[in-house]
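Visitor: need coordinates for the below:
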Amino acid sequence: MNLMQPLARHHSVFFLILRRLRAPLILLITAMAISVLGLTLVPGPTENGEVQYLSFFHAVYFMSYTATTIGFGETPYAFSDQQRLWVVFSIYMSVFCWAYTLGTVFALLSDRNLRQAIATQRFVREVRRLREPFYLVCGYGETGRLICHALDRMGLRSVVLEIDEAKVGEIDLHSFAADVPALCADASNPELLGYAGLTHPNCAGVIALTNNDATNLAIAIAARLLAPKLPALCRAEHRETSANMASFGTRHIINPFERFGETLALALHAPIASQLLDWLTGIPGTAVDRDRRPPRGHWIVCGHGRFGRWMVDAMDAESLPVTIIDRGLQTDGTHRWVHGDGTGAEALLEAGVQKATGIVAGTNSDTDNLSIAVTARELNPELFVILRQNHHANHALFDAFESDITVLPSEIVAYECLAILSTPLLVPFLDEIRRRDEEWCSVQLERLTTRLGWNVPEIWSERVNLSKATALYRRLMRGETISLGMVLRSTTQADTYLDCEVLFLERDDDDHLLMPAHDTPLRPGDELLLAGTRHARNAFALGIANEHTLEYLVSGEDLPDGWIWRKFSRRKQQAAKPHLP
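Guide: Take a look at the predicted model:
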């Protein structure tokens, strides 16, 4: 994009103001000129037989302070009656001109187009001044707010485009550590994406989170054409949109309904693998319910919209009988169909809720979903309930009901985006797990939970390079052999290990290792995906970065720290050497 375009837009704001104020300014200048000219021509008092006239300078000086402050007095001498009459005329004329000018200014300030142009100018200036990596977040709804707060906690900047002016105003009310440049604009406009930093050298990625698939598709296309090297994370709620994005190479397409459909299908088909994924992808610190597994049997799906279709597909993949409750007309002949909304007992009883094993309340109304769940539980207390929550603001109601699984699409998208941004290795690792059988998943789940417990651990990645693993990288470059088990030792007791496990090891030569053994030798450039406690994370980072700590982990020797202690240590070693005769 031409960098002169924002500059031209900035100048257009200035010229727009001049055009709107053209008539008032001309009127003010004309009134000033008439007043000054009149004062120079009107005769003043007679002194020593000569009529006095104001000079041009004194006339301009007098009218300047008279027009703004209603005068300091008559200068350089007392005026004649003719001059005072002219001054009275000039004062009233200037009052009329100033009133007209101020009215025009107030009308101009309330003009929506001008305020938008000024806001755009300020926004472009803020984005241009960014000197650290930032993410362009398009859409500041529930998902966008979660993403921005998470990026802020990670020390990353964000720039926001949001079409709803009220949501843009909310950004200033939230406590961000760093300012978040935001603009009320349509993110599908590629010119505005350029203003928001799409082609900025410090832009680290684009996140399209609007609730409009067409807008997200336009953002994905603009990112692909204008900044093909940038990672683009795009939300899509329709299958056609996902397919369209995939056709031109969008890297990360996140359909919350499809993601949960895959999760449900995996839970029905491979419950151990699903439990392992829950343990790895949950909120750190929360406990994983060991017994929360969707049962096999007859299911009822209330609402056959986008979400409901994915749920039906997941159950069809496992050959489970499904009854659909929906207000619309039956769209297929393969499932039993009950006309209704499921909020009343009649439709649920007709669908066989008393003999069903599970129900999905998946309409786009939170009130209807809660009503369906409460009624179904009264009719069948043992029912497994999957409850769709559309708006985060209703979390108190959904928490009070205590469903077996609550699906909040905004959180699904936010967590997957954060996983991709913070730990890129997590995505290929989870793909590897989905391809493994139940026996392998059971062994790994037992091993990991035995060491780390059933609370969701911290998941992070470390790369063996000069910036993050200084000590380890230098030793490996010198040809030393250091195994994975050495750097996993405790920094205080070398005979014990940290409370963490290496889940995945990625190498530049595509020699990737899943759950690598402790005797695996490390190489420069390796990237590790780890799971463990916060203390273990800090200790591991210290061990691979600090030379003295790494020496202790490798050899068990605690090297002295500081120049004085190292000097005493060398003297002690020299004194201990045997003296030759």
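
Visitor: switch to C-alpha atoms for all contacts and neighbour counts from now on
Guide: Fine.

Visitor: is it true that residue 273 touches residue 441?
Guide: Yes: Residue 273 lies in contact with residue 441 (C-alpha atoms under 8 Å); the separation is 5.4 Å.

Visitor: quick one: which of these two has more around it?
Guide: Comparing residue 273 with residue 441 by other C-alpha atoms under 10 Å, the one with more neighbours is residue 273, at 25 against 21.

Visitor: contacts only, for that one.
Guide: By C-alpha atoms under 8 Å, 6 or more residues apart in numbering, the contact set of residue 273 is 266, 267, 433, 434, 437, 438, 441, 442.

Visitor: how about this one, so we can line them up?
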Amino acid sequence: MFSRYTFIYALISLMFILICGMTSFWYFEGMSLFDALWLTIITITTVGYGDKVAHSIGGRIMTIVLIVGGIGLFAYVFNELITAVVENHLPSTWRRKKMMRGINNLNEHTIVCGIGRVGQEVSAQLKHEGVPFVVIEKNPTLIEKLQEKEVLYLIGDATIDQTLIKAGICKAKTIIITLPDDTSNLFITITCKDLNPQVRVIARATHPESIPRLKRSGANHVISPAAIAGSRMALTALKPASVAFVQNLTEITMVNLELEELPIYDTSPLAYQELRNSRLREDFNT
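Guide: Prediction:
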């Protein structure tokens, strides 16, 4: 079994022996530093070309030390390195560090808590729109799907403050909480508003009675998937044409129609104007 800390200690010990051997051959044999390093390496690796050997007592003593201790240590480090590659420890470590670099570079991004069925739909639309986001998920099975889609993710519990901080909650613009447990969603909402009062919180509510509680806790928007699905199905039965029209406007796969939202501030020339007087159609063909 690969042990990261044991491997690091063994690697440091090997580097120490290399430095000691190089210094000893340089001092006792009068070699250049490069030749001393060369002799140390070929001794530890048991190559022994014979082109350079130790002649002094001190040099020969160091050769004995390298043969007795260095060869075994080198074999151990090499074996641990192969084990790490075979057990996928090194690739996973590199992938995790690369992932954290990507997360740390995010700013004004979106955090998605949970990658269940609802979270997967949210992530798919965010990726389609090119919105920078990171997913927090503690289920390793669901994480594997994220790796295939090349999505930034963080393995951890979103109810823990440190996990949210690692995901960049203090720099985030929006957090979308999709967990099926209303209690967890409520706790995350409170924590997010405590860490970043300006963040926009969009929370999922499984039970109707949780909606006002989430809003009182600071959620800007509370979505009930069951209520929305039921309402959509009823409207489809009653007004199918209207539902189809709205769906065409908001469907992410549509290429001919786009629905965008742009904020208009008090200083804008469009502020407080009627739509017919705004000249949006004439100036922007919208």
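
Visitor: and the TM-score between these chains?
Guide: Superposed pair, TM-score by TM-score structural alignment, normalised by the length of structure 2: 0.70. Supporting alignment: 275 aligned residues with a C-alpha RMSD of 4.7 Å.

Visitor: now the common contact residues for residue 273 and residue 441 of structure 1.
Guide: Residues touching both residue 273 of structure 1 and residue 441 (C-alpha under 8 Å, 6+ apart): residue 433.

Visitor: just the strands in the stretch 101-250 of structure 2 please.
Guide: For the stretch 101-250 of structure 2, strands defined by DSSP state E, counting those that start in this stretch occupy the ranges 110-113, 133-137, 153-155, 174-177, 200-204, 221-223.

Visitor: out of those, flag the one nearest residue 60 of structure 2.
Guide: For residue 60 of structure 2, the closest of the strands of the stretch 101-250 of structure 2 is strand 153-155, at 52.8 Å, according to C-alpha to C-alpha.

Visitor: strands of the stretch 401-550 of structure 1, start to end?
Guide: Under DSSP E, counting those that start in this stretch, the stretch 401-550 of structure 1 gives strands at 405-407, 458-463, 500-506, 513-514, 527-532.

Visitor: what distance do you get for residue 108 of structure 2 to residue 102 of structure 2?
Guide: 13 Å (C-alpha to C-alpha, to the nearest Å).

Visitor: ditto for residue 268 of structure 2
Guide: 35 Å.

Visitor: do residue 224 of structure 2 as well
Guide: Note on residue 224 of structure 2: its distance to residue 102 of structure 2, by C-alpha to C-alpha, is 31 Å.

Visitor: next: residue 6 of structure 2.
Guide: 29 Å.

Visitor: what's the answer for residue 79 of structure 2, then?
Guide: Residue 79 of structure 2 is 32 Å from residue 102 of structure 2, where distance means C-alpha to C-alpha.

Visitor: for residue 84 of structure 2, see how far away residue 71 of structure 2 is.
Guide: Taking C-alpha to C-alpha, one finds residue 71 of structure 2 at 20 Å from residue 84 of structure 2.

Visitor: cool, residue 19 of structure 2 as well?
Guide: For residue 19 of structure 2 relative to residue 84 of structure 2 (C-alpha to C-alpha), the value is 25 Å.

Visitor: and for the residue mapped onto residue 201 of structure 2 from structure 1, the neighbour number?
Guide: Taking TM-score structural alignment, residue 201 of structure 2 has residue 232 as its aligned residue in structure 1. Using other C-alpha under 10 Å, residue 232 of structure 1 has 25 neighbouring residues.

Visitor: in structure 2, which spans are helices?
Guide: Taking DSSP state H as the criterion, structure 2 carries its helices at 4-29, 33-44, 57-65, 71-86, 89-104, 117-129, 140-149, 161-166, 182-195, 210-216, 225-238, 240-250, 280-284.

Visitor: closest to residue 272 of structure 2 out of these?
Guide: It's helix 280-284; of the helices of structure 2, that one is closest to residue 272 of structure 2 (C-alpha to C-alpha) at 13.9 Å.

Visitor: what's next to the closest one, contact-wise?
Guide: Residues contacting helix 280-284 of structure 2 (C-alpha under 8 Å, 6+ apart): residue 286.

Visitor: what is the burial count for the residue lying closest to residue 550 of structure 1 once chain neighbours are set aside?
Guide: Excluding its sequence neighbours, the residue lying closest to residue 550 of structure 1 (C-alpha to C-alpha, 6 or more residues apart in numbering) is residue 543, at 5.1 Å. Neighbours of residue 543 of structure 1 under the rule other C-alpha under 10 Å: 26.
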